[in-house]
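Colleague: Need a 3D model of the following:
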Amino acid sequence: MTPEQLSEVVIAAARAAVTDRGLDPAPLPPTATVERPRNPEHGDYATNLALQVGKKVGLPPRELAQAIADNLAQITGIAGAEIAGPGFLNIRLDPAATGALARLVVEAGAEYGRGTLLRGNKINLEFVSVNPTGPIHIGGVRWAAVGDALARLLKAVGAEVGTEYYFNDAGSQIDRFALSLYATAKGLPVPEDGYHGEYIGEIAQEVLRKQPDALGLAEDQAVEVFRVEGVALMFAEVKSKLTEFGVHFDRYFNEKELHDRGELASALERLRAQGRVYEADGATWIRTTDFGDDKDRVYVRSNGAYTYYAADCAYYLDKRQRGFDRVVIMLGADHHGYIGRLRAMCACFGDDPDRNLEVLIGQLVNLVKDGQPVRMSKRAGTVVSLDDLVDAIGVDAARYALARYSVDSTIDVDLDLWTRRTNDNPIYYVQYVAARTAGVSRMATDIGLSRGEDFDPALLSHEKELDLLKSLGDFPGIVATAAELREPHRVTRYLEELAGSYHRFYDNCRILPRGDEPVTDQMRARLWLNDAARTVIANGLGLLGVSAPERM
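Modeller: Below you'll find the predicted structure:
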């Protein structure tokens, strides 16, 4: 029995307790909070439902708790329930009900852990979105790992998710990029505010291979060639590197599309219809201070040019018009000041910033090797790139390391730690369980041992077996919480705890026979539990975009 199933049972028991007394069950929530108690001696699970709703339904909490306990005692799979304190309820499961979870997990397979918490939600998730003027830097790599994991989590709990990468392929940064390519191709110094690094030379040479006559054109025409070809090459490289990193976007959206389709003008008219537009100093402004912004924002400059903010407005509106109920945008730490202006923008369109918009801010990432910070990449110039990280520790370790911490915290990725083949390396520790469980299954097959259909879950009664079963039962709740709170790191920490539970089970509970020892029903039961652990490890790693190897 999973915590989710137990939650439904507790609510049903509470509903019966209330209605049997002629009281209105309407105040009861749809689900009950069911958690493992801090002290295992208090039971398998605990709930504070009676404390939450006792007064609302017209019963003292302890009286309601006793009534729930009496009803739970009649349910198959529950050994008993005891009242604690002012109305807490400690619940003990029958060993067979606990052990039956192993079969449930194995038979559910890849579906175990998935749910319906966000069914009906249509979410647009934009992440990475670095300018196409250089390789993806380490901050962008963090968003690639976290954003992709979050997309997987949201889908796992029923949301319809569209992932999106926004290319800022218009504006001054592209001008500087094109001029940097042109200067490098001509053998001239790169402009002071231009882009540096070996990749600029590489792209400049590739442009010349594609357009060998470019340098013979007038300067403005030549720069335009380098702009168009250079951005296309950078765009292709970014897409290729993200694909190699296991990140696939449903849509790559170019800022230039907004300009070409006249969407900035359309968005302005929508804002004007909302009464949020005014003219001052020859410019067109949006009255964002009406919704808490620290200042009003310029939409069209006095010279007639649209601002970056105008593109942000048009892009947000475009997403909403494509049917997304919620727009989630992941930004780096240097964009913290954007939260207020984006929320005000959302409100100016007549939307609810608390329902239709969500801005996530991620902190910085530092690479450390031999105890010293890794400060720059030779190819990328002043930043450490995706390639640098993957070359150092591999895709799996990179994705896991970057998703392992809350995005609210700055992290140091120790390259020495993440390449060790020891248990102090978190990804090794977890993937080793994937390999070990697969190895047990292979060896069982080799000796003709199968799980069989006559599975007696009550045989899984050893303390370490029960601990592992409880850990497996926690997985659906972890997935739901990680998705709801936008915190993929909860999955990594859970997997590490699960790995520890499996190792302790493996060390204390022999699964396979030795020599000519006969196969027992208990061994078959333990093989079910072994395979259940493999299923959950694989499902959890899959949510992070990390492999579950069969051998290491």
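Colleague: contacts, neighbours, all on C-alpha from now
Modeller: Fine.
Colleague: What about I203, how many residues nearby?
Modeller: 21 (other Cα atoms under 10 Å).
Colleague: this one as well, want them side by side:
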Amino acid sequence: MTVGHGRNAVTGDTVANLLSAVGYEVDREYYFNNAGRQMRVLGDSVRLRYLELLGEKIDFPEEYYQGEYIKDIARKLFDEYGDKLKEESADGIFKERAEKEIFVEINQTLKRLDIVFDNYFNEHSLYEEGRIKNLLELFKQKNLSYEKDGAVWLKFSELGNEQDKVIVKSSGEPTYRLPDIAYHITKFERGYDLIVDLFGSDHNATYPDVMAALKALGYDTDKVKVLIHQFVTIMQGGEIVKMSTRKANYITLDELIDEVGADVVRYFFNMRSITSHLNFDIDLAKKQSDENPVFYLQYAHARISSILRMTKEEGLEMSTENLHLLETDEEQRLLKKLYQYPDEVTLSAENYEPHRICVYLEELAALFHKFYTVCRVIGSPKDLAEARIALIVATKTVLKNGLSLLGVSAPDRM
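Modeller: Here you go, the predicted structure:
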């Protein structure tokens, strides 16, 4: 998984957390692209690397997958089968083994970010179950498609979009739009009240076509919310780290987690609106200072935990009976910010905007640190001290709950 996949996964998981928090019953589903040309290229990439291990001189195509992981899969097949697979096609064991091993690795990476899916939907099943074939027949029956130049076209120009588009190429291979339409039909058939799609910005041109086709078939597309996230740029030493998936000169999501930790990865992916390009600054992410928002928030939580341990030793307890004693500007601002938390969660969920929680928590932490500088807990009169304990307990609770929505831990000690 690349860092681009990471933004998609973290954003989707956090949106699911937010929707759950406001009362939705949420299913998290992973749509696994295991059909079409890219899978054939994957299988053939492994096949050619396998043949290289047999000593054959191979002219490896530029557009094939260049990563070391391809060689690793080929090496495992060579160790297991020797030269017995020499005449096997790319679509057989080479593709199957590559898919299986890569899927295992994807799941392992996701678990490191505490992302677990309820459902896995394989694109290939749409072909196996005849859904693609049936959908093509349905378009034909409804006079929504036609053939031209050996390809099948959908009449998008009649559905409100600019021009007709190919849904089956002259080679017989479907374009992305066709299986995407078929997949969404399964979601409607499963009775979901709300369907949230998360795509990278490279899908900007295709999803309106999918929505238009679904609407033409009679489905309520108002139930579908499409979220488009912008790309991620990794920065280090003030420079962009260049990345290319196929050439494998990219930083994997695992490497990023190894470098800065899962908490930082999740927070940084969440802290900017998904409509904005994200510059992921590794140097900032590794800083143990107030400049790093993750450190800033976790330190606020740990500092409160430390204060509460000391107040316990002093025999002081939380009390809400004298909250009227919280009169300073610092106390009042903190109280008002805490009061806003439920509304922030609701707005973040309704607008599918996890970054709002990040902004809120950073503002809350800043107000707490200001409070801590000005207002003493230990050493104040008992009634005031216990009212202030109630205030910081509430702050600690909100910090922990907010970080939990983002999938970030809230340590008691740092």
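Colleague: the helices in the stretch 101-250 of structure 1, which residues?
Modeller: 138-156, 172-186, 198-210, 219-244 (DSSP state H, counting those that start in this stretch).
Colleague: mean deviation of the helix or strand that comes right after the last one from structure 2?
Modeller: It stands for helix 219-244 of structure 1. Following helix 219-244 of structure 1 in sequence order, the next helix or strand is strand 251-254 (DSSP states H and E). Compared with structure 2 after fitting, strand 251-254 of structure 1 has a mean deviation of 1.2 Å; criterion: mean Cα distance after the TM-score superposition for structure 1.
Colleague: what span of structure 2 lines up against strand 251-254 of structure 1?
Modeller: Per the alignment by TM-score structural alignment, strand 251-254 of structure 1 matches residues 119-122 in structure 2.
Colleague: Check stretch 540-551 of structure 1 too.
Modeller: So stretch 540-551 of structure 1 sits over residues 402-413 in structure 2, by TM-score structural alignment.
Colleague: which of the residues in that stretch are buried?
Modeller: 402-403, 405-410 (16 or more other Cα atoms under 10 Å).
Colleague: What separation do you get for the residue nearest the centre of structure 1 and V161 of structure 1?
Modeller: Nearest residue to the geometric centre of structure 1 (Cα atoms, centre = their mean): L150, 2.1 Å. Distance from L150 of structure 1 to V161 of structure 1, counting by Cα to Cα, to the nearest Å: 10 Å.
Colleague: Contacts only, for L227 of structure 2.
Modeller: The contact partners of L227 of structure 2, by Cα atoms under 8 Å, 6 or more residues apart in numbering, come to 196-199.
Colleague: three-state assignment of it?
Modeller: strand (DSSP: H, G, I helix; E, B strand; the rest coil).
Colleague: In structure 1, what sits opposite it in the alignment?
Modeller: Per TM-score structural alignment, L227 of structure 2 is aligned with L360.
Colleague: What is the equivalent residue in structure 2 for T184 of structure 1?
Modeller: So, by TM-score structural alignment, T184 of structure 1 is matched to R49.
Colleague: Surely its match and I70 touch.
Modeller: Yes: with contact defined as Cα atoms under 8 Å, R49 of structure 2 reaches I70; the gap is 7.3 Å.
Colleague: element containing the alignment partner in structure 2 of M523 of structure 1?
Modeller: In structure 2, the residue matched to M523 of structure 1 (TM-score structural alignment) is A385. Secondary structure from DSSP H and E places A385 of structure 2 in helix 382-406.
Colleague: wait, what's in contact with E99 of structure 2?
Modeller: N34.
Colleague: ignore the last one, E484 of structure 1
Modeller: Applying Cα under 8 Å, 6+ apart, the residues near E484 of structure 1 are L154.
Colleague: Help me confirm that it is found in a strand?
Modeller: No: according to three-state DSSP, E484 of structure 1 belongs to no strand; its state is helix.
Colleague: What segments of structure 2 are strands?
Modeller: Ranges of strands in structure 2, per DSSP state E, are 29-32, 119-122, 145-148, 151-154, 165-168, 195-200, 224-229, 232-236, 239-240, 278-281.
Colleague: Let me know which of these is the nearest to E129 of structure 2.
Modeller: strand 119-122 (11.3 Å; Cα to Cα).
Colleague: quick one: the closest one to chain centroid distance?
Modeller: Strand 119-122 of structure 2 sits 16 Å away from the centroid of its parent chain (Cα atoms, centre = their mean, to the nearest Å).
Colleague: Touching that strand from outside, list them.
Modeller: By Cα under 8 Å, 6+ apart, strand 119-122 of structure 2 touches 27-34.
Colleague: Now restrict those residues to buried residues only.
Modeller: The buried subset of the contacts of strand 119-122 of structure 2 - by 16+ other Cα under 10 Å - is 28, 34.
Colleague: out of the contacts of strand 119-122 of structure 2, who's nearest A212 of structure 2?
Modeller: So of the contacts of strand 119-122 of structure 2, ranked by how close each gets to A212 of structure 2 (Cα to Cα), first place is Y31, at 20.6 Å.
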